[in-house]
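Asks: Quick one, what's the 3D model for this:
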Amino acid sequence: MLRSILTAAVILTVAAVSTAQPLDESGSGRMQVTGEEGVVGDLPLEHTAVVIDVSGNLQRATVRQVYGNPYDQVIEAVYTFPLPQSGAVDRMNMWIGDRLIEGKIHERQLARQIYDDAIAAGQTASLLEQERPNIFTQSVGNILPGDSIVIEISYVAPVEYDDGEYEIVFPMVVGPRFLPPGEHIMNVFGIYQIATSVEDADRITPPVVPEGTRAGYDIELQLNLNTGVAIQDYESVNHEVDMRVGLNGILTIELENAEEIPNRDFVFRYTTASDRIQSGVIAHNGAMGGHFMLILQPDADISVDEITPKEMFFVVDCSGSMSGQPMEVAKETVRQFVAGMNPDDTFQIMRFSETASSMSRTPLPNTPENVRQGIAYINTMSGMGGTMMIEGVRAAIGYPEDPERMRFVIFLTDGYIGNEAEILGELQSTLGENTRLFSIGVGSSTNRYLIEGLAEEGRGHAYYVGLNEDPEEAVGDIYNKINDPYLVGIGIDWGDLQVHDVYPSRIPDLYAGEPLVIVGQYDGSGTDRVRITGTVAGRRWSQEMDVALPADQEANDVVATLWARKRIHELNRQMYDSYGYVNASQDIIDEITDTALDYQIMSEYTAFVAVSEEVRTDPDSGEPITVQVPVNMPEGVSYEGVFGESGGRGGAMNRSSYAASPSVSQSLGFGGAGLVSGEECNEPSLDYYDGDGWETSWLPSVTHVSASPTLGLLPSVVRSAAREMAEELEEAYGAFVEGLDNADDWPTGTVTFEVTVNGSGAITSVSVSGQGLDDGLDGELCDILTGLDLPAPPDGAGIIRLQYSFQKTW
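Replies: Modelled structure (predicted):
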């Protein structure tokens, strides 16, 4: 569906406004900068309220976004925002006044179709899509002037724990993403065109309010801690908080400022009276079968007489987004690392932006003279240019290993890139057995999906240093982990318990203070003594614990949700590639989609949609004007570092593409790679000729897209049966197009089939709903689908709508 697009910072006027503002028919509009604080007002997003309830090692969060319409025309609001990368989003509802419309999860393409159809019909609708595990897009369409619409999103997540300290994080803003140049040409919010390797660049780069201003919406947050034991100490890293204890012993933490600017992560750390995480098993056995979460603090303390010499590589992101305060924090962190090395260590210091460079040709011994040389090299660092992180990874990981030493790479970055899969794929495929990577996120609102992923693929650990934190604690913690023996080669003997589909599938190394956290499925029930084994400091280690898996346990249903979230993460990791997702397997995508639909959680291939039954605007009055909600620049991030001085030289934007606010981007020269002129944006020609060239060979392709409703059957059951029919449908489609003289005459598109199913699961009729391909071909395809093999639907007889995509490929 094509709509006029208003980026909510196109025209700025300095004036106070208290009445609704008109939008002109071209889609350009007015918004206001008011007051001494430079508040950008008249935005459809008005307020966000967050409540996080923590019980033991699990958290449940509810996020309420309030949308309005300050204009005199019907609008659609589009907001790009972050959520924790480890969370499983399992609910999205919409409130129009006091009316609740429950969101339903579908395949992403189907959810988008339902949303678009509802908007065209004059209904108010909302759509929640996932771009990355930590980036989401909320669309709310047909918001009437004066409306107040609340979108309620909920997720569950584990509480992070390391070495006696728990941490709760709620991200508040999506930072500007660097987009390496490549072959995908697209419009970014209708403001400029880029050529990038990131296929969904326009989905992860919301516009940023102009320098010196802030968005008019705000955020409030409440954290309720039910830890079961007394809290000894706590720290709120980026925000001032108020704290109170209820009669029930629950500790409530709230932001001191109830109208906080969402420009930095909420990070709350605390310790309890117990210096160890509570070990045990949490189990759930319900409609989806048995699921469990095992938590164990290994008792693997082994003292060693000598600390093994190491090869230390310190790698610093020196791109434009790191300039200013983040760069000063990173430099101080590396200075402390260099000062804290052991006498027999060797070290290398590297930096990267558009290219990578190093302090010396080879790692240097830890001598006073070499340390002075290293400190001098660190002091020269500054942030400028783009973030070609692949260069930094290859420089550190690709350098020949010293067979006599373990290499530890300390990688410092804000993570502001859009090609995460490429970086993680490179690390996954090239990490040597004698190399470990520890990542450090620097700044107020880092890309934790990437930073956690670097540590996961690097078999290390992730740390974070805020703008106002002394890095001493992080430096000390990392040295404690790499100096002490750590547990490797971990295996679990489940005895007679029927355990399967355990994640992580490859248990990572465990460093000092880290717990073992495993999720899995089980059949039946039982009790047994589980044996965990591994190696620490070259010695065999084992520990046992009693595990009871119940036959019936309706409580703890979030365990099943978290298992599904972990499974999706593991499947996504199988698609990491050093060129991004180009090797994405349709089989893996189907597995992810099946899991997400069965467990009703979001993924990159599923989405929530909510539609009001009421027609609230005249469908013939035209489409709503789309208003893209701008975001704040993360605290401490330099506009000049990202966009260049007054849009001039020196910013990362000049080498490729960070998303700029329109007021900034219009003044940029964009002379570097990644930006193209309009006439260069034609689709590449696929016309190849006989003779010196070759002739295009087109092939028919049929892919199952969606299935809804499923009549009480698990979505994976219906989708699997539908996929089984794709090959036969493709044969019929291929036979039809073979009889056509010109490939341009091939009928293509997505076709919806209505499949009537009786109470026993037999197919009684099939018909095409809406646009088909060809009357004769449609009839043949319907006949094929009568062979769909389904079990008896629990909800009884009904109609299942199946969608297939018919395309030509070459």
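Asks: make it CA atoms for all contacts and neighbour counts henceforth
Replies: Will do.
Asks: what about the closest residue to E165 other than its chain neighbours, which helix or strand?
Replies: Using C-alpha to C-alpha, 6 or more residues apart in numbering and skipping the chain neighbours, the partner closest in space to E165 is T271 (4.9 Å). T271 belongs to strand 266-272 when assigned by DSSP states H and E.
Asks: Kindly spell out which helices and strands sit in contact with that strand.
Replies: The elements that strand 266-272 packs onto, with contact taken as 3 or more C-alpha pairs under 8 Å, 6 or more residues apart in numbering; DSSP states H and E, are strand 165-170, strand 231-236.
Asks: quick revisit: just give the number of residues close to the residue nearest to E165.
Replies: A count of nearby residues for T271, using other C-alpha atoms under 10 Å, gives 20.
Asks: and for comparison, fold this next one:
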Amino acid sequence: MHHTHTSELALDSTQDQRLNDLDGRKSGNPGRPPATIPLWLCRIVLILILQIPGSPSIALAEQAPGSGSLILHTPQGNLESVMLDASIELQVQGLLADMSLTQTFRNTTGQWVEGRYLFPLPPDAAVRGISMRVGERVIRGVIQTRADAQSTYDSARSAGHIASLVEQQRPNLFTMRVANIPPGEHVSVQLDVMLPVTVVEQQMQLRLPTTLTPRYTNQATPDTPDLASPFALPAEARGPRLDVSVSISPLPDPASLSSVTVPFQRSENGLQIHGMLMNRDLVLTWQAPLENSTNIHAFTARHAGERYVQLLVNPPARTSPGKRMVRELVIVVDKSGSMAGVSMKAAIEALNFAIDGLTAHDYLNLVAFDDRHFSLFADARQATDAVKQQARRFANHLTADGGTEMGSALDFALRRNLPALTDSGMPPHDETADRLRQVVFMTDGSVGYEDQLLAEIRHNLGESRLFTVGIGPAPNSWFLQKAAEAGRGVSVSIIDEHDVARGITELLAGLIQPVLTDIAIQYPQGVGEIYPRPLPDLYAGRPGSWVARLSRDVSEIIITGKHDGKRWREQLSLPADDAESTSALSNSAPALAMHWTRRKIDSLMDEQRYAADDSLNKQAITRLALEVGLITPYTSLVAREQHPRRPGNQPLATHRVTNLIPEGNRMLTVGMPRGATGVDMLIRLSLLLSVVGLLLLTLSRVGLHQGACTGSRAR
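Replies: Below is the predicted model of the structure:
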């Protein structure tokens, strides 16, 4: 197992010498020959002992085994009691997209049922409306506080009314509940969603998740039952299917529209997909209609008496290569059970690709984790050929198992081991201070305690920068993006082992350092409120997408920052007529206003996430969400039919919709549940006890042999 390999790397020369000294060591009892214990047996015992929490080891964390569990429920009975089909109609206009998501719940039983479905959405989605179709009738939903919406739904459910409720469990995870679906019939629920479009390297991109990787939870996870969902492989259940229709404007080059995750049929201004298995993210890219000579693209609009501007800011190119800094690269890789299959293969390939890209001037360390963390070295070492060979051996022996306890691994990677003060009371010279310290975090992000991890990243970051690599066909994109934001870095994604070169090359070559830092906005006349807040550093090829609400007298915006160590300044004059635009990437005024409100709510949530008071901005968020009709942690959408359908004497059964396990994931094919609490510990303990028993048996035989020899000599 890879654990054995890792612990061998953790043994220092002194420990190894002690093992060698065991061979031929004389007993303290004179007159008796030494009891020779096979050296290989001693090594195995020591290595297994080092795997037990609390054992001394340079690279193995001293911590209790993970006290968490994987939210991986096996449904009882029929996997398809409630079947789900979905359809997406996507209208992309400039930098925003309107998505109509329809979920159809089909009751295949002879009972009245309630369907429950845990489903993902893009991390920056704005869910702003709901309607429910029952036969020919369409029922419009309303936004309410979470408690009021729950009460409305529960009363309708109990009284036999067909009703639906949508709640946010995480920023990218939602639950849909549909009550009182008649036997053999179906109910359709349509969600109105707005999405921002990402721009990277002159490419527009949309990533639409269709399933999720089962979440690992521990004591820090809030609302654990809300993350529960049954999962199945396509061979075990039909699973949800998806139809997609996409229209993009402007699309100057239709041939540039592509997808690396699913085949599609081209249409006049977009594409069509029919019957897609919902077991992977749908990733769409197309050429951005941008002028390379323009640094800032802007669009202004007026809505409900307010004025808004959307900005797309291209960072300037580096004017000089500058002095090459020595890089200290610490790669943290997830080897928990949810990574089994294609994700683990991609992670190992990514590790090898990154190792090969280092020079002898760089420094390297690797950290792997499941229930606990394992490091290659106690501190980063110079990337000599020998060190790189050790790193490759470490990487290639990784296997996916155990829980997903990320905290200790991130803490180990982010901390700096500085020596104590000198005799003069002054801190010693830190030789690592001249290094460019990068922590690369490779994971599928499949955890339920994201907020705790984000707070720890921000607290422990220091002078490092944290970059995240989302691994697999359905990663937790929201957590990966937020972790990179907290770490003052960026996030990239790798779908499988064939996608490694693109992602790692972009990360280690183009994203070494930001090209624009200390960014600020000034308004010579008037005032503005811009988001995100604070404005993040910009990296090469990754424009900043910002949105602001302005007073009427703002006629120009000045953006300042630091570029190549010098002050950088750009001035933008806004059109006098808000119907005009300086970019082809324009959007409707209501959409732009909604986008600004969504970004403000996100900013308030971020402020609250890192504050001591976990309800610091609850009232402000609730007020904003109710004003515009957005789902948040504190507001939900609910719809109910006016007249009851289910007879009072008929019971109501609840069935969860089965999600498909992400494509290529092997966590369901193993005999023991991956990520279950204590699985790794039980395996190690059983191996240890077996070896100890073998050792005792060997010693007893040696003792009998020695006794026989002594008796023979006495005679």
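Asks: about what we covered before: any chance of the helices and strands packed on strand 266-272 of structure 1 in JSON lines with mean neighbour count and distance to G216 of structure 1 as columns?
Replies: Formatted as JSON lines, those follow (neighbours: other C-alpha atoms under 10 Å; distance: least, C-alpha to C-alpha, whole Å):
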{"stretch": "strand 165-170", "mean neighbour count": "18", "distance to G216 of structure 1": "20"}
{"stretch": "strand 231-236", "mean neighbour count": "14", "distance to G216 of structure 1": "24"}
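Asks: So which of those strands is nearest G458 of structure 1?
Replies: strand 165-170 (21.8 Å; C-alpha to C-alpha).
Asks: Tell me where the stretch 201-350 of structure 2 has strands.
Replies: 203-208, 216-217, 231-232, 241-249, 265-267, 270-277, 282-287, 296-303, 306-313, 326-334 (DSSP state E, counting those that start in this stretch).
Asks: mind putting those in TSV, distance to D518 of structure 2 included?
Replies: Converted to TSV, the strands of the stretch 201-350 of structure 2 look like this (distance: least, C-alpha to C-alpha, whole Å):
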stretch	distance to D518 of structure 2
strand 203-208	26
strand 216-217	37
strand 231-232	45
strand 241-249	34
strand 265-267	43
strand 270-277	39
strand 282-287	30
strand 296-303	17
strand 306-313	14
strand 326-334	22
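Asks: deepest of these, which one?
Replies: strand 216-217 (a mean of 27; mean count of other C-alpha atoms under 10 Å).
Asks: what's the offset of that one from the middle of its chain?
Replies: Distance, stretch centre to chain centre, for strand 216-217 of structure 2: 13 Å (C-alpha atoms, centre = their mean, to the nearest Å).
Asks: In structure 1, which residue range corresponds to it?
Replies: Mapping strand 216-217 of structure 2 onto structure 1 (TM-score structural alignment) gives residues 178-179.
Asks: So what's the residue count around whatever residue of structure 2 lines up with D90 of structure 1?
Replies: Matched by TM-score structural alignment, D90 of structure 1 corresponds to R128 in structure 2. Look at R128 of structure 2: counted by other C-alpha under 10 Å, it has 20 neighbours.
Asks: Identify the residues contacting the closest residue to R128 of structure 2 other than its chain neighbours.
Replies: Nearest residue to R128 of structure 2, sequence neighbours excluded (C-alpha to C-alpha, 6+ apart): L630, at 4.6 Å. Neighbouring residues of L630 of structure 2 by C-alpha atoms under 8 Å, 6 or more residues apart in numbering: A126, V127, R128, G129, I143, S636.
Asks: Repeat that for Y155 of structure 1.
Replies: When the contact criterion is C-alpha under 8 Å, 6+ apart, the partners of Y155 of structure 1 are R60, A61, T62, G87, A88, V89, D90, R91.
Asks: mind running it again at 6 Å?
Replies: R60, A61, G87, A88, V89, D90 (C-alpha atoms under 6 Å, 6 or more residues apart in numbering).
Asks: which one of those is nearest M186 of structure 1?
Replies: Within the contacts of Y155 of structure 1, proximity to M186 of structure 1 (C-alpha to C-alpha) peaks at V89, which comes in at 28.9 Å.
Asks: That closest one: neighbouring residues, count only.
Replies: Counted with other C-alpha under 10 Å, residues neighbouring V89 of structure 1 total 27.
Asks: corresponding residue for V267 of structure 1 in structure 2?
Replies: Counting by TM-score structural alignment, V267 of structure 1 lines up with V283 in structure 2.
Asks: Identify the spatial nearest neighbour of that match, chain neighbours not counted.
Replies: Nearest residue to V283 of structure 2, sequence neighbours excluded (C-alpha to C-alpha, 6+ apart): R207, at 4.5 Å.
Asks: What is the aligned counterpart of the one you found in structure 1?
Replies: By TM-score structural alignment, R207 of structure 2 lines up with V169.
Asks: thinking again about what came up before, kindly confirm whether my reading is correct that the residue nearest to E165 of structure 1 touches A230.
Replies: No - at 8.8 Å, T271 of structure 1 does not count as touching A230 under the criterion of C-alpha atoms under 6 Å.
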